[in-house]
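In: Provided below for reference: sequence and predicted model.
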Amino acid sequence: MLSLFLPASCAQILVTCAYKSLCQQALLSGNDVVLQCDHLQAYWYFSSFQGEAPFLVSSLPNIKKLPGGSLQLNKPQPSQTGLYRCEDNNTALVVEYEIDFQDVTMLHITHKGLGQNPLQNQSLSLGRKEIIFTHWEPWQDCNRCGVPGERKRLGYCYIQESLENPVPCWLYLGDEKLWSSRLQPEMQVEACLVPCNHSKEIIQPFFTFDISKLGQSTSNMQLTCPLASIYR
């Protein structure tokens, strides 16, 4: 029998944007996310960058509108990269997001303690002197305290033209038929040692998943953590 003990709280990232504004964000596919829209009668529309007309997202099985108006995406895929527009019941804009769901299966992982290096900047041959680079997020908390542990940070693929603001790679490329091994997100890991701060510790309940029979037809098995998130 195999038992998995998992925290009961579900981790998902909340993306926010100012009222009537357009915000760009790069995220990783396969990890739950909520796009904020504070309007009880919100209508969400989606359009990719393949030239299709915007349509109500109620037709997508892994997307759900929350009671307060925000939009929850369960394990979004790279194909769901595009524009998410929230309107009120009078078709007036509340907020809109351009989201690049970068392929988590292409994640380039390095460990500083092993002398592994992240991806280097690279030029892109589209005629506008573009540079592909990794935009790094801050280091996340150490996963243990009082003993040696590890921490990670996520990096997203961005493209920048000379004198222009950088843009997440697949928002920039749109329907451009281009492939490069440099067009991938990153994760960097390093060792850490931090003291314990018991005043900030949170005790969470745990679920137990019991599996009494494991498949015998294959030699490989994949275990998933259904309540986990790469963002923490």
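Out: Happy to help now that I have it.
In: C-alpha from now on. contacts and neighbour counts both.
Out: Will do.
In: Toward the C-terminus, what is the element adjacent to the longest strand belonging to the chain?
Out: Identified as the longest strand of the chain according to DSSP state E is strand 149-160. Tracing the chain past strand 149-160, the next element assigned as helix or strand by DSSP states H and E is strand 167-168.
In: could you point out which element follows that next one?
Out: Immediately after strand 167-168, counting by DSSP H and E, sits helix 169-173.
In: Quick one: list the elements packing against that next one.
Out: strand 93-102, strand 149-160 (3 or more Cα pairs under 8 Å, 6 or more residues apart in numbering; DSSP states H and E).
In: Buried ones in the last one, by neighbour count?
Out: Of the residues in strand 149-160, those with enough neighbours to count as buried (16 or more other Cα atoms under 10 Å) are 150, 151, 152, 153, 154, 155, 156, 157, 158, 159, 160.
In: which one of those residues is nearest residue 13?
Out: Nearest to residue 13 among those is residue 154, at 13.3 Å by Cα to Cα.
In: so what's that closest one closest to, chain neighbours aside?
Out: Nearest-residue entry for residue 154: residue 187, 4.6 Å, with adjacent residues in sequence omitted and distances by Cα to Cα, 6 or more residues apart in numbering.
In: then this one, side by side with the first:
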Amino acid sequence: MEMVILTVLLQLPVLCGTTSAGYLEGDTFECRSDAPCRVPIASDNTFTLKCGNQSENASVYWQYVDTSNTHTRPVTFLQSSGSLRSEEDDLDYHLQMKIKSLASRSSLNSGHLKILSPKVEDTGLYICKAGWGIPARYEVDVQDVTTLHITHAGLRQNPLSSSAMDVGNENTVEIYTVWSQWQACDRCGAQGERKKVGFCYAEISRDALLVSRPQPCGLLRTTFRDVQINHPVELRIEMCQEDCKQDPSTRKQESLIELVENIHTYQLMDAVLTCPRSSIYRPVYWEHDSSPITRLQILTSTSSYTLDNSTGGGTLYIHQLDGTTAGTYHCYMERNLVKSFQVMFPEVKKEEEEKGFTIMELILVVLGVCLFSYMIFSLCQVLRTIRPRVIP
């Protein structure tokens, strides 16, 4: 029974049409069914919801339903044309602030909704309307990535195990992780790392019979409000090696974004390097000059580096810079060079020249003071030798 349930769960994201749409769109989901697709999302990672196949001239607008409140109606927060009618007058203050925050981080691309830096509070029902139809609906569960649980197979660390609890009325809730597919190896022709993301799913059963279909944990809490679930998003990492033989004509030229940034700093200072449009859903890795920086290397040695968890390593922290950690850093996204950073200190020669010039100035000032003092002393001596004339 457990294996059957797990197989169904692993197919859920596929039914929603999870696809990759390049750096600018983040992770993209497409709902191909009439019923709402249930989509787990990692907070702080941009994602896009497709609006299906609407006509070119159709006016598209998106509505949000706060499923944490049973009395909430759909509220329009974004539309493709025309002025957005204010619907905030009859909303409570908390929902007003939530809608404003959501709208400020949302944009439309050909009618598809892109949300930047999603928050746990963005969990809810998203409805796309085009003309008189509803091409797509999504039940989105934004799960907190700040509590991300990371395990590395190279260290023989195990993912979280499933758990079960009694929630009363002879109901039992089972909580476990549903994993995405392994991402591609982050580099070619050498040993690298690959990762996959796991989301919290739960189901409620009574006497071994399902009461609720398996669903992301945040969505289950909106139905069973008394259920307390503490099961974080997971990131699983393992070593890999791929030849990556690919026809150059099939390479995604639009994703090649090479920038160079010069970072002037000082020794023993920290530096923060961020790979543009990095995402927990995409392979990313760093190089210092020609040496790779891996998560395993950081975990197994006293390293000057730290990788962030929220984007799965899209931000590199360099602690207490010295001569060995200065130099050129390269960031690769989906095996393409995206950005380079030149971390450098002020030139030593220039400092020495400035230091010598300052000493010379000091010597001249001291000599000048000494000369002036000698002149004053000499004048005083002369005045003492002159006796006043006495007039009879």
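Out: In hand now; what should we look at? On a predicted model such as this, the values are computed, not experimentally measured, just so you know.
In: Same list, the buried residues of strand 149-160 of the first structure, but as JSON lines with distance to residue 194 of the first structure please.
Out: Listed next are the buried residues of strand 149-160 of the first structure as JSON lines, based on distance: Cα to Cα, whole Å:
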{"residue": "150", "distance to residue 194 of the first structure": "10"}
{"residue": "151", "distance to residue 194 of the first structure": "11"}
{"residue": "152", "distance to residue 194 of the first structure": "14"}
{"residue": "153", "distance to residue 194 of the first structure": "17"}
{"residue": "154", "distance to residue 194 of the first structure": "20"}
{"residue": "155", "distance to residue 194 of the first structure": "23"}
{"residue": "156", "distance to residue 194 of the first structure": "27"}
{"residue": "157", "distance to residue 194 of the first structure": "30"}
{"residue": "158", "distance to residue 194 of the first structure": "32"}
{"residue": "159", "distance to residue 194 of the first structure": "35"}
{"residue": "160", "distance to residue 194 of the first structure": "36"}
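In: so where is the longest strand of the first structure in the second structure?
Out: Mapped onto the second structure using TM-score structural alignment, strand 149-160 of the first structure spans residues 192-203.
In: That stretch vs the first structure, average offset?
Out: With mean Cα distance after the TM-score superposition for the first structure, stretch 192-203 of the second structure departs from the first structure by a mean of 0.6 Å once superposed.
In: sorry, back to before: you'd agree the residue nearest to residue 154 of the first structure is up against residue 112?
Out: No. Using Cα atoms under 8 Å, residue 187 of the first structure is not in contact with residue 112; the gap is 10.8 Å.
In: Between those two, point out the one with more neighbours.
Out: Ranked by neighbour count (other Cα atoms under 10 Å), residue 187 of the first structure and residue 112 place residue 187 first, with 19 against 12.
In: any chance you could map the helices in the second structure?
Out: 2-15, 93-104, 217-223, 295-300, 348-385 (DSSP state H).
In: Pick the most deeply packed of these.
Out: Comparing the helices of the second structure by mean neighbour count (mean count of other Cα atoms under 10 Å), helix 217-223 ranks first with a mean of 20.
In: which other residues reach that helix?
Out: 67-68, 123-124, 139-143, 175, 200-203, 227-229 (Cα atoms under 8 Å, 6 or more residues apart in numbering).
In: Buried ones only from those residues, please, as a ChimeraX command.
Out: Buried subset of the contacts of helix 217-223 of the second structure, written as a ChimeraX selection, criterion 16+ other Cα under 10 Å:
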select :67,68,123,124,139,140,141,142,143,175,200,201,202,203,227,229
